[in-house]
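Let's see this in three dimensions:
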Amino acid sequence: MSAQSVEASAESSHMGAGSLPDWVFPPPDGYTADVFLKMRDLPRHTELIDGSLIFVSPQQLWHSRVLRFLTDELDRQAPDDMRADQEMVVKLGKRQAPEPDVLVVTSAAAEEDDSRTYYLPEDVILAVEAMSPSSEERDRETKPPKYAAAGIRHFWRVEKDDGRIVVYVYERDPATREYALTGIHHARLKLTVPFDIDIDLTAVGQRRH
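From the prediction side, this is the model:
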């Protein structure tokens, strides 16, 4: 996700401190996930990373198409005990509540309560981030270790290379609790884990018939 921190937003604002909402100014130790999940009136798709609020910038058309395409394909191909979801917060820890672009979760979690606003790590089978220029460091360096440490077994990072989709596939090593790269996929994404997957990456953005 492309985003900028609350602190940067506050510093660059031309408004006086009295004109800003209270949540712009975090507590000394940052926000906890429990407090964050109860906050209202935040901009859509706000995330909590290391206690700091992260805001998203306007979504690129490429990003939107990739998310919709992967969510549809994963949900269509997933077994009955799994479902694909999109842009839902995952409460990873005390001060961590990121929002993966696409998720595969257990059907039990997806169908438990349609008013829920977040998942827990044990609900998540796969987390996917579609990288934009402003989210490069977070999607490559910040979020993956947090997902792995929380026990999420599978992670994909999706990038655009000269107009083409590239998917980097990772699996968690239980000994190191870190992700290991298992493949780089260009035109076609064919996997056997976390379930049998066969996706034509060249079809992103094409109208379905």
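
can we go C-alpha only for contacts and neighbour counts from here?
Fine.

in the longest strand along the chain, what counts as buried?
For the chain, the strand with the greatest residue count under DSSP state E is strand 164-173. Using 16 or more other CA atoms under 10 Å as the test for burial, strand 164-173 gives 165-172.

for this structure, which helix is longest?
Longest helix in the chain, counting residues (DSSP state H): helix 61-77.

For that helix, which helices and strands make contact with it?
Applying 3 or more CA pairs under 8 Å, 6 or more residues apart in numbering; DSSP states H and E, one finds that helix 61-77 contacts strand 82-86, strand 102-106, strand 124-130, strand 197-200.

if we can go back for a sec, tell me how far the longest strand of the chain is from the chain's mean position?
Relative to its chain's centre, strand 164-173 lies at 14 Å (CA atoms, centre = their mean, to the nearest Å).

here's the other one to compare against:
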Amino acid sequence: MSVVPRASASDWPIPPEGGWTADDLDRLPNLPPHTELIDGSLVFVGPQTVFHARAVDFFNWQLQSVAPADLEVVREFTIDIDRQNRPEPDVVVVREDVVDDLQQTRFPAAAVVLAIQVVSEDSVSRDRETKPVKYARAKIPHYWRVENEKGRAAVHAFELEHTTGAYTSVGIFRERMKVDVPFPVDLDLTQIKARRAPNP
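Predicted structure coming up:
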């Protein structure tokens, strides 16, 4: 039986009055990978599942292959929504003109065309409730939420309705996803599997 050492209080960052800010993510030492800032609080991400990793890889590569030249597709990169919110979509499509420095650590939300979240056990409420509201307020035009339905992907696609400032569903896609916005894609979602097919 292994014993996990208890962390002392001094090992954890102590939030300042009013909470952390978007700039703090770049300054705080020793944060775990993929730490997000939600409402001034640091959010640490749990271990990835194989489904999650394969879904992120799939959308990253598939969208890179069809995105117009003025757009860039990046995986697991934070976006600035406001002073207290710097979430990290699993895949983000941004205007190419904001990708101008190999040392940059975030993109402005105003440059984001599409944010994709692959739902994990520890992120269900954030991906279904918290993040879509924040992305809509930041006027990100498209949001896709990818769910694991018994080892198969189901993509819930949303588009910003400008008169209400909220997302409206444009469909739930299983097996095949064919849409024209934010650019034309025709995706075979059956390629995202929890288990690889055996070699013939």
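
hmm, back to that, so which two of the buried residues of strand 164-173 of the first structure are the farthest from each other?
Farthest-apart pair in the buried residues of strand 164-173 of the first structure is 165 and 172; separation 22.9 Å (CA to CA).

got a list of what the most centrally placed residue in the first structure touches?
Central residue of the first structure (CA atoms, centre = their mean): residue 100, 1.0 Å from the mean position. Counting by CA atoms under 8 Å, 6 or more residues apart in numbering, residue 100 of the first structure makes contact with 86-90, 127-129.

In the second structure, what residue corresponds to it?
Counting by TM-score structural alignment, residue 100 of the first structure corresponds to residue 89 in the second structure.

how much space between its match and residue 138 of the second structure?
Distance of residue 89 of the second structure to residue 138 of the second structure, given as CA to CA, to the nearest Å: 14 Å.

now residue 42 of the second structure
In terms of CA to CA, residue 42 of the second structure sits 20 Å off from residue 138 of the second structure.

Equivalent analysis for residue 186 of the second structure, please.
Going from residue 186 of the second structure to residue 138 of the second structure by CA to CA gives 27 Å.

out of the two, which sits in the busier spot?
A side-by-side neighbour count of residue 186 of the second structure and residue 138, using other CA atoms under 10 Å, places residue 138 first with 17 against 13.

Was I right to think the more buried one contacts residue 85?
No. Counting by CA atoms under 8 Å, residue 138 of the second structure sits too far from residue 85 to count as a contact (10.5 Å).

ok, which stretches of the second structure are strands?
Using DSSP E, strands in the second structure cover 36-38, 41-43, 71-75, 78-80, 91-95, 106-108, 112-118, 142-149, 152-161, 166-174, 176-179, 185-188.

Which among the ones you listed is found nearest to residue 21 of the second structure?
Residue 21 of the second structure lies closest to strand 36-38 among the strands of the second structure, at 7.6 Å (CA to CA).

so how many other residues sit close to residue 143 of the second structure?
Around residue 143 of the second structure sit 25 other residues, with neighbours defined as other CA under 10 Å.

What are the neighbouring residues in contact with residue 189 of the second structure?
152-154, 174-177.

Could you measure from the aligned residue in the first structure for it over to residue 8 of the first structure?
Applying TM-score structural alignment, one finds that residue 189 of the second structure aligns to residue 201 in the first structure. Note on residue 201 of the first structure: its distance to residue 8 of the first structure, by CA to CA, is 36 Å.

tell me the contacts of the alignment partner in the second structure of residue 180 of the first structure?
Under the alignment (TM-score structural alignment), residue 180 of the first structure pairs with residue 168 in the second structure. By CA under 8 Å, 6+ apart, the contact list for residue 168 of the second structure reads 158-161.

hmm, which of these are common to the first structure?
Among those, the ones still in contact in the first structure (both residues aligned by TM-score structural alignment, their matches' CA atoms under 8 Å) are 158-161.
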